[in-house]
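coordinates for the following, if possible.
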Amino acid sequence: MPRVLIVGGPDNIRWIWKTHLDQQGLEVHVAADEDAAIEFLRRMDIDVIVLDVMLSHGAGFAVSDYAQFRRPDARVIFVTRDDFLSGGAIFQLSANACAAIPAHFRPADMAAMVAHYAQPQRRPADKVA
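Next up is the predicted model:
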């Protein structure tokens, strides 16, 4: 079962997102800040990270950087309130970014996106001729 880690964001939003992701049949973990997120990444494989760029305690990019080192196959969906980052700059700032969504993104749409990125990655060698 694919594992998802939600990091940061307001408490109520984290739990709304978790509820929608649970409905997708994903194993969902929630971390309020950088320290908790890094502890999850240290202990377990994570397939997708939903990461609020503006953490109340810690730095979102520190979590992304640690994930790139510790869990290089984990895909990161950044949640941002900043138009600059949602315009594509996030892909230059983070090697493991797969998407950037606005903070007001509909939870059902976010859940569908996470479910998509949680699927095993196909490598070119996996393709059948």
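
for the rest of this, base every contact and every neighbour count on C-alpha atoms.
OK.

and Trp22, that one's in a strand?
Careful, residue 22 is Asp and not Trp. No - counting by DSSP: H, G, I helix; E, B strand; the rest coil, Asp22 is not part of a strand but helix.

so where does the residue nearest to it when sequence neighbours are not counted fall, helix or strand?
Using CA to CA, 6 or more residues apart in numbering and skipping residues adjacent in sequence, the residue nearest Asp22 is Val28, 6.6 Å away. Val28 belongs to strand 27-31 when assigned by DSSP states H and E.

packing partners of that strand?
strand 3-7, helix 11-23, helix 34-43 (3 or more CA pairs under 8 Å, 6 or more residues apart in numbering; DSSP states H and E).

those: which one's closest to Phe69?
Minimum separation from Phe69 across the helices and strands packed on strand 27-31 (CA to CA) falls at helix 34-43, 10.0 Å.

the closest one vs strand 3-7, what angle?
Interaxial angle, helix 34-43 versus strand 3-7 (axes from the mean of the first three to the mean of the last three CA atoms, to 10 degrees): 160 degrees.

one more to line up against the first:
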Amino acid sequence: MAVVLVLEDDPGLRFMFTEALESAGHTVHAAADNDQAMSMLRRMIPDVLVLDLMIADGLSTDVANYAVYSAPSAGVIFMTGSGLFPKGELFGMSRNARLVLRKPVDVTELTTMVAHVTTPTDEMSLAQIE
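Below you'll find the predicted structure:
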């Protein structure tokens, strides 16, 4: 399974996302703010980052951009409840952005999307053939 970095400033949502992803078999590291997420990225290489777009100390795009260098193969799933960047602008702002989930996020959808982002393309093709 995957190593996931979750950045969510709401403690209840952070707990819910962490529990759901761990139940799906992933190793999860959870951060409450940008500084904590950046510190974690200096010590680990996640397979995927699940980032709340708008957190108390700003946008999480800085974390996504730092991950381009610290974990270049990691995909980013942004989550947002705002109308900011409604036309896909995040994909132009962040090279590693793979998906944007709108809040409220269904945990089944989140775990499915994490599995999708972390499955190599050749494995997906083989699974579709079988």
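
TM-score of the superposition?
The TM-score (TM-score structural alignment, normalised by the length of the first structure) is 0.86; 123 aligned residues with a CA RMSD of 1.8 Å.

one step back: from what I can see the residue nearest to Asp22 of the first structure touches His20, true?
No - between Val28 of the first structure and His20 there is no contact under CA atoms under 8 Å: 9.9 Å.

pull the contacting residues for the residue minimising distance to the centre of the second structure.
Computing the C-alpha centroid of the second structure and ranking residues by CA atoms, centre = their mean puts Val50 first, at 1.7 Å. Neighbour list for Val50 of the second structure: Val4, Leu5, Val6, Leu7, Val76, Ile77, Phe78, Met79 [criterion: CA atoms under 8 Å, 6 or more residues apart in numbering].

got it, and Asp11 of the first structure?
Ala32.

for Pro102 of the first structure, see how far away it is.
Distance of Asp11 of the first structure to Pro102 of the first structure, given as CA to CA, to the nearest Å: 17 Å.

if I look at the closest residue to Leu55 of the first structure other than its chain neighbours, how far off is Phe84 of the first structure?
Counting by CA to CA, 6+ apart, the nearest residue to Leu55 of the first structure once its immediate chain neighbours are dropped is Gly8, at 5.4 Å. With distances taken as CA to CA, Gly8 of the first structure is found 19 Å from Phe84 of the first structure.

of the two, who's got more company?
Gly8 (27 against 10; other CA atoms under 10 Å).

what residues of stretch 101-112 of the first structure count as buried?
Ile101, Pro102, Ala103, Pro107, Ala108, Met110, Ala111 (16 or more other CA atoms under 10 Å).

from the chain's centroid, how far away is that stretch?
Relative to its chain's centre, stretch 101-112 of the first structure lies at 12 Å (CA atoms, centre = their mean, to the nearest Å).

then stretch 62-72 of the first structure?
Worked out by CA atoms, centre = their mean, stretch 62-72 of the first structure lies 11 Å from the chain centre.
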